[in-house]
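**Q** what would the 3D arrangement of this be:
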Amino acid sequence: MAAGRALRLLAPLGCRLPQHGPAARRLLLQQPRRGLRLSAAAAIQVTVRDALNQALDEELERDERVFLLGEEVAQYDGAYKISRGLWKKYGDKRIIDTPISEMGFTGIAVGAAMAGLRPVCEFMTFNFSMQAIDQVINSAAKTCYMSAGSIPVPIVFRGPNGASAGVAAQHSQCFAAWYGHCPGLKVVSPWSSEDAKGLLKAAIRDDNPVVMLENELLYGVPFEMSEQAQSKDFVVPIGKAKIEREGTHVTLVSHSRPVGHCLEAAAVLAKEGVECEVVNLRTIRPMDIETVEASVIKTNHLVTVEGGWPQFGVGAEICARIMEGSAFNYLDAPAVRVTGADVPMPYAKILEDNCIPQVKDIIFAVKKTLNI
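**A** Here you go, the predicted structure:
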């Protein structure tokens, strides 16, 4: 484990350069390094990596209390290049490289938040946040409640979460259900570039501890970013889901990378006359169950999709909340969950592929729910 972890520090995955089309590359040459900007009213393609970088840059510039710390975030520009260019711009006091000790630097960040600063604490992978679980839960999550609201803890814990590619069991867990279980935390899980930028800015401005679960495989993926999202004032409200695709036959609820799989499955099923409504949760806690209920009332069917394990998962919570609420009376079939396999993630690619929900699994679940 120690050797494997050292290798990830020296040669981390996900260090690919952002991918842009010809138009975006021209814009990069014309505009300042801080990020893509357009004077005309038009959407542009921005990778999730660049969107996160923009959000950090804008919030560091906006509020001098904001700082970033974590392993390799400064001189190395971040293990995944999320913090690229920020150390040169803001210096050692705002962008801080730490030793390989999550327990230590997370405790420092939590203490700084209690003292009035607004730290962004990066984990190289959320699997390593287990080293700091006491600081995240016992120190950050519970302090505001235990102090009767007199001690806010405005801190963001962020980094890649869930399965990547070929990193085996110790680097592949989804922590959405783990952290979503704990009162005192807000938990967000972005899919697109707009999600990533807007949620990170909202998390930094929030007075509560926020866990931001990103996905390593999405970092290099370009998404269309609207003119509104290019603004420095753009935020995505925490606790509000988004309908990514309208539909009438079945509701697909997901978060993070599987949202893309749901949209792919919906496109395939549309050719067969099945219209899926795709709900991008964006926030795990507090969960926007009202949007899910409204969709289920419309479609009368529910399928949840997640990369995490099935037992006590996000999908299990959604199904329970629907069963307990008024939307249950509108269901024409039992809700179905599509999840990761209930095993530690294997290293072999063919086994890994069979442990992660695929488009075909979502299509199968939809047809099972609709009895077609």
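
**Q** contacts, neighbours, all on C-alpha from now
**A** Fine.

**Q** next secondary structure element downstream of the strand or helix carrying Leu213?
**A** Element membership for Leu213, per DSSP states H and E: strand 210-214. Sequence-wise, the next helix or strand beyond strand 210-214 is strand 222-225, with elements assigned using DSSP H and E.

**Q** tell me which other helices or strands the strand holding Leu213 touches.
**A** Judged by 3 or more Cα pairs under 8 Å, 6 or more residues apart in numbering; DSSP states H and E, the packing partners of strand 210-214 are strand 156-160, strand 186-188, helix 193-205.

**Q** buried deepest among the ones you listed, which one?
**A** Greatest average neighbour count among the helices and strands packed on strand 210-214 goes to strand 186-188 (a mean of 27), per mean count of other Cα atoms under 10 Å.

**Q** show me what that one is packed against.
**A** helix 176-180, strand 210-214, strand 283-285.

**Q** the first one: which residues count as buried?
**A** For helix 176-180, the neighbour count (16 or more other Cα atoms under 10 Å) marks Ala176, Ala177, Tyr179, Gly180 as buried.

**Q** wait, doesn't Ser295 sit right on Val278?
**A** No. Using Cα atoms under 8 Å, Ser295 makes no contact with Val278, being 9.1 Å away.

**Q** to compare against the first, here's the next sequence to fold:
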Amino acid sequence: MLELAEDEVKNFFKVWAIVFASLSYCYYIGKLINPKGYTRLVAIIPIITLFLALPLNLTSFHLGGMTCFFIAWLANFKLLLFAFDKGPLCANSSISFAKFLALSCLPIKIQHPPHKKSLKSHPSIYNYIIKGILLCLIIKIYDYGDYIHPKIIWLIFFFHSYFTIELVFAFLATSTNILLGLELEPQFNEPLISTSLQDFWGKRWNIMVTRILRPTVYLPTLEYSTKVVGRTWATLPAVMSTFFVSAIMHELIFYYLGRNWPTFEVTWFFLLHGLCLCVEIVAKKLVGGKWRIPRWISGPATVLFVVGTGFWLFLPPLLKAGLDTRPFQEFAAVAKFVRSLKAALTF
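**A** This is a model prediction of the structure:
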């Protein structure tokens, strides 16, 4: 297990060395190929293809999961926008090489104009300390996994993932802000207080993905659909297209993590939510704001629907990929490595 962990770390650095070299190529291609559009896209397509293949070199939940999300999803979608002179990579024609690299594969943005936010606008350091302590406690609980009901383990795994993402992004936010003056995109905005599916998916859950799918999928589909069905109902095919692309990307990420052929439960999860969101949009248009479900009903109903469909369609592929056991094994390998390193230093 220890040798496998060392190999994974080596592969991780190799993968990211290739990523940086590839993004360097894209940066200079943007300067050399002035005609934006398909000419630049043809030059970038090999990099997009490479970024889809690179995560296959990693198998761990933590290193592999983050890498496939950052390059196969974020970087590729940003490069597609870059080909047509859109998106964050084209927000400033004089963008520096370092900022181009950071913006390409990390969920960050340039402040316009640069400004310092008040301390109240960011979670306090104590917030992250508490989450770090809770994450350590969760890791310790895994030692007693044989005595805990599997459903409880699944719930613990959810919080494990949530706290890990929060802490990793907090580290990235601090680093990029200090080094480059960039601000990290928020990941979540209190999703448990959502009052509707529109509120949950549009404003509170995985916000960075929403912001990258909007210009790449939603807006182009909306523009085309407006010409076909009119502006009133063009939102519906745009929503379904966005959820379909999100479904495909999730299937791809799940494949990276488990190397299991898709069973398409995740696709049905997103298509179901897209369809229900369309029904919600149509209902709101028909009612016209004259009647609204009370928050104390719509809020719990939304959370129950998301959690219920998640356990039904979203969770099984994760369990099939072994994500209820593999994170524990990875932490055990890290702990063993730390103990061996400590023993070598004391010797």
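
**Q** TM between them?
**A** Overlay of the two chains. TM-score (TM-score structural alignment, normalised by the length of the second structure): 0.29; 181 aligned residues with a Cα RMSD of 7.3 Å.

**Q** closest to Cys121 of the first structure out of the helices and strands packed on strand 186-188 of the first structure?
**A** strand 210-214 (9.6 Å; Cα to Cα).

**Q** which residues of the first structure fall in strands?
**A** Assigned by DSSP state E, the strands in the first structure fall at 44-47, 66-70, 95-97, 118-122, 156-160, 186-188, 210-214, 222-225, 242-245, 250-254, 276-280, 283-285, 302-305, 336-338.

**Q** still on that earlier bit, which residues are common contacts for Ser295 and Val278 of the first structure?
**A** Jointly contacting Ser295 of the first structure and Val278 under the rule Cα atoms under 8 Å, 6 or more residues apart in numbering are Thr251.

**Q** burial measure for Leu219 of the second structure, as a count.
**A** If you count neighbours by other Cα atoms under 10 Å, Leu219 of the second structure ends up with 16.

**Q** part of a helix, is it?
**A** Yes. Residue state for Leu219 of the second structure (DSSP: H, G, I helix; E, B strand; the rest coil) corresponds to a helix.

**Q** dump the residue contacts of it.
**A** Contact analysis of Leu219 of the second structure by Cα under 8 Å, 6+ apart lists Ala238.

**Q** follow-up on the earlier one: need the helices and strands packed on strand 210-214 of the first structure in a markdown table with distance to Ala266 of the first structure, can you?
**A** What follows is these, written out as a markdown table (distance: least, Cα to Cα, whole Å):
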| stretch | distance to Ala266 of the first structure |
| --- | --- |
| strand 156-160 | 26 |
| strand 186-188 | 24 |
| helix 193-205 | 20 |
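
**Q** do you know which of these lies nearest Arg25 of the first structure?
**A** Per Cα to Cα, nearest to Arg25 of the first structure of these: helix 193-205, 17.1 Å.

**Q** so which elements touch that closest one?
**A** When contacts are defined as 3+ Cα pairs under 8 Å, 6+ apart, helix 193-205 of the first structure packs onto helix 48-62, strand 118-122, strand 210-214, strand 222-225.

**Q** quick check: buried residues in the last one?
**A** When burial is assessed from 16+ other Cα under 10 Å, strand 222-225 of the first structure yields the following buried residues: Pro222, Phe223, Met225.

**Q** distance to Asp97 of the first structure added to those residues, as CSV?
**A** As requested, the buried residues of strand 222-225 of the first structure are exported to CSV (distance: Cα to Cα, whole Å):
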residue, distance to Asp97 of the first structure
Pro222, 28
Phe223, 30
Met225, 30
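
**Q** nearest to Val66 of the first structure among the residues you listed?
**A** The shortest gap between Val66 of the first structure and any of the buried residues of strand 222-225 of the first structure belongs to Met225, at 24.7 Å (Cα to Cα).

**Q** wait, that closest one touches Thr47, no?
**A** No. The pair Met225 of the first structure and Thr47 does not pass the contact test of Cα under 8 Å, sitting 9.1 Å apart.

**Q** okay, and the common contacts of these two?
**A** In contact with both Met225 of the first structure and Thr47: Ser193, using Cα under 8 Å, 6+ apart.

**Q** since we're on the closest residue to Ala266 of the first structure other than its chain neighbours, how many residues are nearby?
**A** Using Cα to Cα, 6 or more residues apart in numbering and skipping residues adjacent in sequence, the residue nearest Ala266 of the first structure is Cys276, 5.4 Å away. By other Cα under 10 Å, the residues close to Cys276 of the first structure number 26.

**Q** pretty sure Cys276 of the first structure contacts Leu252?
**A** Yes. Shown here, Cys276 of the first structure and Leu252 form a contact pair, counting by Cα under 8 Å, at 6.7 Å.

**Q** could you dump the strands of the first structure into TSV with distance to His261 of the first structure added?
**A** Listed next are these as TSV, based on distance: least, Cα to Cα, whole Å:
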stretch	distance to His261 of the first structure
strand 44-47	18
strand 66-70	31
strand 95-97	35
strand 118-122	27
strand 156-160	18
strand 186-188	19
strand 210-214	16
strand 222-225	15
strand 242-245	12
strand 250-254	9
strand 276-280	10
strand 283-285	18
strand 302-305	9
strand 336-338	11
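
**Q** so which of those comes closest to Val314 of the first structure?
**A** Nearest of the strands of the first structure (Cα to Cα): strand 283-285, 7.6 Å.

**Q** which strands or helices does that closest one pack on?
**A** If you count contacts as 3+ Cα pairs under 8 Å, 6+ apart, strand 283-285 of the first structure packs onto helix 176-180, strand 186-188.

**Q** who are the packing partners of the first one?
**A** Applying 3+ Cα pairs under 8 Å, 6+ apart, one finds that helix 176-180 of the first structure contacts strand 186-188, strand 283-285.

**Q** can I get those strands in TSV with distance to Met103 of the first structure?
**A** Shown next, in TSV, are these (distance: least, Cα to Cα, whole Å):
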stretch	distance to Met103 of the first structure
strand 186-188	20
strand 283-285	24
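
**Q** and those strands: which comes nearest Leu28 of the first structure?
**A** The closest of these to Leu28 of the first structure is strand 186-188. By Cα to Cα, the value is 29.3 Å.
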